[in-house]
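Trainee: quick one: sequence and predicted model below, then my questions.
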Amino acid sequence: MIQEQKNKGTTILMASHIFEEVEKTADQVGILRKGRLITSETSEKLSQKHERTYMVTLETPQLATAFSHDFGGQIAKDDPCKVLLKHRANLEEIFLDYYEIK
């Protein structure tokens, strides 16, 4: 029903903690904290801002290759034992980060 109204051009203000639903339907996401709007952006921009890069060093190039395949990483150009991983946070992780919940 929400998607149908959205397709008609209707503006919808939705409050939800069902983050998957919000990501699927919302063009713009706002996060409130203590009654104040602390951010308002597209899910994509929020996700880009919360991208993290990790460098993992393994004992052998073979372990690094297996690890990179399992976790979608890339072998570092300067060291075959190092794997570069990038993680983009989903909306739930972003929300928890803004609320400083670990």
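Mentor: In hand now; what should we look at?

Trainee: please make it C-alpha for all contacts and neighbour counts, starting now.
Mentor: OK.

Trainee: my guess is residue 37 contacts residue 30. True?
Mentor: Yes. Contact criterion Cα atoms under 8 Å: residue 37 and residue 30 qualify, at 6.7 Å.

Trainee: in terms of neighbours, single out the busier of the two.
Mentor: Per other Cα atoms under 10 Å, whichever of residue 37 and residue 30 has more neighbours is residue 30, with 18 against 10.

Trainee: separation between the closest residue to that one other than its chain neighbours and residue 29?
Mentor: With sequence-adjacent residues excluded and distances taken as Cα to Cα, 6 or more residues apart in numbering, residue 30 is closest to residue 40, at 4.1 Å. Residue 40 sits 5 Å away from residue 29, taking Cα to Cα, to the nearest Å as the criterion.

Trainee: ok, structure two:
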Amino acid sequence: MAMEMAELEALLRIHPKTLTDLDVAAALQLVRLSGEDYSNNNNNQKRRRRRRKNKNEGHFEDDEEEFDRSSQNEITSKTIEEIFGKEEEVARPRKKRYRSLVSVYQAP
């Protein structure tokens, strides 16, 4: 939240007359709504930096990367299910009940 306020104060210094209270409220709401994505992205960047640092020291943290991928895949699949619904089983093709016209009129 402190970072949000600092960003807003910076905006107000740049454009002091153009931002109204409604603009500030809308900006705060957008920051709150996007805050989770920002914090997750920020945490992932910190992990990457730590992983690079550890690799330089000769240590590897592949488990954490694998966990990040699997949790991201799970989130993605749940989002797709929410949008499109659960995947239904595909039924086998129906048996043909009748012969085709080509087979009926073919010369024996």
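Mentor: Now that the structure is in, tell me what you want to look at. All of these numbers come straight from a predicted model, not from anything done at the bench.

Trainee: can you give me the TM-score here?
Mentor: Once superposed, the chains reach a TM-score of 0.21 (TM-score structural alignment, normalised by the length of structure 1), with 36 aligned residues with a Cα RMSD of 4.0 Å.

Trainee: buried ones in stretch 47-67 of structure 2?
Mentor: Residues 47, 51 are the ones in stretch 47-67 of structure 2 that count as buried (16 or more other Cα atoms under 10 Å).

Trainee: that older thread, which one's more surrounded, residue 40 and residue 29 of structure 1?
Mentor: Under the criterion of other Cα under 10 Å, the comparison of residue 40 of structure 1 against residue 29 puts residue 29 first, with 21 against 13.

Trainee: and the helices in structure 2?
Mentor: Ranges of helices in structure 2, per DSSP state H, are 2-14, 21-56, 62-84, 101-105.

Trainee: what sits against residue 68 of structure 1?
Mentor: Applying Cα atoms under 8 Å, 6 or more residues apart in numbering, we find residue 68 of structure 1 in contact with 74, 75, 83, 84.

Trainee: make TSV out of those and add distance to residue 7 of structure 1 and secondary structure.
Mentor: Formatted as TSV, the contacts of residue 68 of structure 1 follow (distance: Cα to Cα, whole Å; DSSP: H, G, I helix; E, B strand; the rest coil):
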residue	distance to residue 7 of structure 1	secondary structure
74	39	strand
75	43	strand
83	43	strand
84	40	strand
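
Trainee: hmm, which two among the residues you listed are most spread apart?
Mentor: 75 and 84 (6.2 Å; Cα to Cα).
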